[in-house]
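Enquirer: Below: sequence and its predicted model.
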Amino acid sequence: MIEERGQVIAIVGDQVRITAERRSACGQCSVNNACGTSLLERVFGRHPVELLARNPIGAQVGDEVVVGLSEEGFLRTAAAAYLMPILGLIIGASLGERFGGAHPQAASVLGALAGLALAFWWLRGYSVTLAQRPERQPVILRRLNTRVSVTLSDMP
């Protein structure tokens, strides 16, 4: 199970919206000042990530929690997100060149764009299907601390 810390910012039905700070491995790497990821992080900065997670423990707004995602679900989603657009480009370009007639280069470019568009269309349906499967959704594993609420009547 991949775990990440976050804070509950809203309750949405039986799920909660969580915000978490993006972390990278740049601090652990010996070439952190020379790589593209480090450069992009310095240019654009780090922005918090928001996600919806199942809430079996009844976390409330303000709670700091640990969110988990199965490794299998993460790997399948990452593989689909990275491989499908590349496969769409390659297959579309190959088909365009093969059946391009007198202008195989132009047909190859158009085929690649069509393949990419089809891959993104497929990914959209795939992500909707995954969102409906509870075992593929992030889930709150435990509460780290609870929110502190003080009312005026509690003060001396």
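Expert: On my side now, so go ahead.
Enquirer: Only C-alpha atoms from now on, for both contacts and neighbour counts.
Expert: OK.
Enquirer: wait, isn't residue 16 in contact with residue 56?
Expert: No - counting by CA atoms under 8 Å, residue 16 does not reach residue 56; the two are 10.1 Å apart.
Enquirer: Pick out whichever of the two has more residues nearby.
Expert: For residue 16 versus residue 56, neighbours defined as other CA atoms under 10 Å are more numerous around residue 16 (23 against 12).
Enquirer: Please report how far residue 120 lies from residue 104.
Expert: Look at residue 120 and residue 104: by CA to CA, to the nearest Å, they are 24 Å apart.
Enquirer: again but with residue 113, I slipped
Expert: Taken as CA to CA, the span from residue 113 to residue 104 is 14 Å.
Enquirer: What count of nearby residues applies to residue 124?
Expert: 13.
Enquirer: next one: the helix or strand hosting it to chain centre, how far?
Expert: Applying DSSP states H and E as the criterion places residue 124 in helix 104-131. Chain-centre distance of helix 104-131: 19 Å, with CA atoms, centre = their mean, to the nearest Å.
Enquirer: ok, second structure coming up, stack it against the first:
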Amino acid sequence: MIEESARVTSVSDKNQITVVSEIKSTCSSCQQVDTCGSGQVAKAFPTKKLALELTCHLPVKVGDHVVLGLSEKALLSTAWQVYCWPLFGLLLFSYFGQWLVSEQLLAHEILAIILGAFGGYLGFTFAKKHQEKSISQKALAPVVLRIEPKKVFVTEITE
């Protein structure tokens, strides 16, 4: 399970909550952040926030920090489909188009290139349709795992 911290911004009476999470740059925790070009670019842009509406059965209040969970298996499966299916379509149709050119069934190689691009588009369309299914969307929906305990700050210690 992949975990992310978020802050509750609203709670409705039907167990619906709205949470906000900051999108963190990968270039913020490295020791070379001050001397690296990517780190400087990451510092230049403001942090972005992502708001989600979720169903939660835990007793949360506005201002609470919660831990959201996302299935790692579902995320990796989706990433594989979105990246690889268009690539496979492109390669397969390009190979087929080149074979048609070598057999002189297509008059010019530009038609083989167009056929390859069409295969990539078909792979993209297939991946998109598969991700629009409700089963795929439910597997990728984040869930509230737990409420983080409130942090206590000590400002003064007396004897």
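Expert: Done, it's in. Given the structure is predicted, the values throughout are model-derived calculations rather than measurements.
Enquirer: Do you have the strands of the second structure handy? List them.
Expert: For the second structure, the strands defined by DSSP state E cover 2-11, 16-23, 48-55, 65-70, 143-147.
Enquirer: Distance to residue 96 of the second structure added to those, as CSV?
Expert: Converted to CSV, those look like this (distance: least, CA to CA, whole Å):
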stretch, distance to residue 96 of the second structure
strand 2-11, 40
strand 16-23, 42
strand 48-55, 43
strand 65-70, 39
strand 143-147, 44
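Enquirer: ok, for residue 145 of the first structure, nearest residue in space, not its chain neighbours?
Expert: Leaving aside its sequence neighbours, residue 145 of the first structure sits nearest to residue 64 (CA to CA, 6 or more residues apart in numbering; 5.6 Å).
Enquirer: you'd agree the one you found is up against residue 8?
Expert: Yes - Residue 64 of the first structure is within contact range of residue 8, at 6.5 Å (criterion: CA under 8 Å).
Enquirer: Would you indicate which residues of stretch 111-124 of the first structure are buried?
Expert: Buried residues in stretch 111-124 of the first structure, counted by 16 or more other CA atoms under 10 Å: 111, 112, 113, 114, 115, 116, 117, 118, 119, 120, 123.
Enquirer: whoops, I mixed them up, stretch 28-37 of the second structure
Expert: Result for stretch 28-37 of the second structure [16+ other CA under 10 Å]: buried residues residue 33.
Enquirer: Pull the distance from it to the chain's centre.
Expert: 24 Å.
Enquirer: and what of stretch 26-46 of the second structure?
Expert: Centroid displacement of stretch 26-46 of the second structure relative to its chain, using CA atoms, centre = their mean, is 21 Å.
Enquirer: Contacts made by that stretch with the rest, please.
Expert: residue 25 (CA atoms under 8 Å, 6 or more residues apart in numbering).
Enquirer: Swap in 6 Å and give it another go.
Expert: Stretch 26-46 of the second structure is contacted from outside by no residue at all, using CA atoms under 6 Å, 6 or more residues apart in numbering.
Enquirer: At the geometric centre of the second structure, which residue do we find?
Expert: residue 75 (7.6 Å; CA atoms, centre = their mean).
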